[in-house]
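[1] the amino acid sequence is not available; the structure is as follows:
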């Protein structure tokens, strides 16, 4: 290994080659030399959300920023959100510590947070429909729920 962290030329025979290090260096170079246009990532996330074209869209029916009566003396109250898709309801509480939620009627479900640093990490709702994440959504986000045969995607929101 040379001083700059790259494998020395004589190590390229496969014995000292670190593919993960090479991939990381190539990602850094691409980010500097050919950065992603500002709106392209957002468009890509929105397009990816449509890959389940038969998914139902869960409509936002309650947002505590708009619909709730302010409580005097409450500093940074949690944001409460309710989404509805047919007979299925998803209640979410977003706090600085993360996200709490429940699927109603209670049922097991697999939940993905879209457009978030923790995107791709699946959450699991228990038999009572409850789920948690220790990652607070940042920027625009949506949830994709897979409950039995149903696939439901919430509207995109900005926290």
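    Structure's in. What do you need? Everything numeric here is computed off the predicted structure, so don't read it as measured data.

[2] when you work out contacts or count neighbours from here on, use the C-alpha atoms and nothing else.
    Fine.

[3] which SS state does the residue sitting nearest the centre point of the chain fall under?
    When C-alpha atoms, centre = their mean is applied to the chain, the residue found nearest the centroid is residue 113 (2.7 Å). Look at residue 113: counting by DSSP: H, G, I helix; E, B strand; the rest coil, its state is strand.

[4] surely it is in contact with residue 119?
    Yes - counting by C-alpha atoms under 8 Å, residue 119 is a contact partner of residue 113 at 5.2 Å.

[5] what are the boundaries of the helices in the protein?
    Counting by DSSP state H, the chain has helices at residues 19-33, 38-49, 64-67.

[6] OK, contacts around the residue nearest to residue 88 when sequence neighbours are not counted?
    Closest residue in space to residue 88, ignoring its immediate chain neighbours: residue 104 at 5.8 Å, by C-alpha to C-alpha, 6 or more residues apart in numbering. Taking C-alpha atoms under 8 Å, 6 or more residues apart in numbering as the criterion, residue 104 is in contact with 88-91, 129.

[7] alright, now check it against this:
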């Protein structure tokens, strides 16, 4: 009878051969760990218009509104688009210029937020995204949103 480690190794081999994870899932899992830095604050999703009761009575394809918070910083995203690509428009509250990175399974898009904290990223692939906001001169800690599927 094999010991536990040998049994686990054999089970891992069988699973990898019969039902491997999709490559996009593996890439997204690896990307989700890449943001972790000591000085970053994780912004948690606190509101999603698709889960609100009012979403049921709106037009057929309303924009999706997502709100994330991390300490004193709030990041609001509006997502519109078709089945393949999305446009992500956002605003950082309290307003501040920032370097913004919209990360997705296929890579990342870099844009700048203006002095009012507004930014826009076009042609974001459908699927999981996370937004990173880096503020100049360390005025505030870097903020990274949790991953959400758009």
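    Everything's here; your move. Predicted model only: the values in this text are computed from it and were never measured.

[8] by neighbour count, which of the contacts of residue 104 of structure 1 wins?
    With neighbours defined as other C-alpha atoms under 10 Å, the most crowded of the contacts of residue 104 of structure 1 is residue 90; it has 23 neighbours.

[9] residue in structure 2 paired with it?
    With TM-score structural alignment defining the correspondence, residue 90 of structure 1 maps onto residue 75 in structure 2.

[10] also residue 126 of structure 1?
    Under the alignment (TM-score structural alignment), residue 126 of structure 1 maps onto residue 114.

[11] one more: residue 31 of structure 1?
    In structure 2, residue 31 of structure 1 lands on no residue (TM-score structural alignment).

[12] count the residues that sit near residue 31 of structure 1.
    11.

[13] if I look at it, how far off is residue 25 of structure 1?
    According to C-alpha to C-alpha, to the nearest Å, residue 31 of structure 1 stands 10 Å off from residue 25 of structure 1.

[14] ditto for residue 139 of structure 1
    Computed with C-alpha to C-alpha, the distance linking residue 139 of structure 1 and residue 25 of structure 1 is 27 Å.

[15] do residue 114 of structure 1 as well
    Per C-alpha to C-alpha, residue 114 of structure 1 is found 26 Å from residue 25 of structure 1.

[16] of those two, who's got more company?
    Neighbours per residue (other C-alpha under 10 Å) separate residue 114 of structure 1 from residue 25, with residue 114 holding more: 23 against 14.

[17] wait, isn't the more buried one in contact with residue 45?
    Yes - with contact defined as C-alpha under 8 Å, residue 114 of structure 1 counts as touching residue 45 (7.5 Å).

[18] where's residue 41 of structure 1 relative to residue 48 of structure 1, distance?
    10 Å.

[19] I meant residue 36 of structure 1, not that one.
    17 Å.
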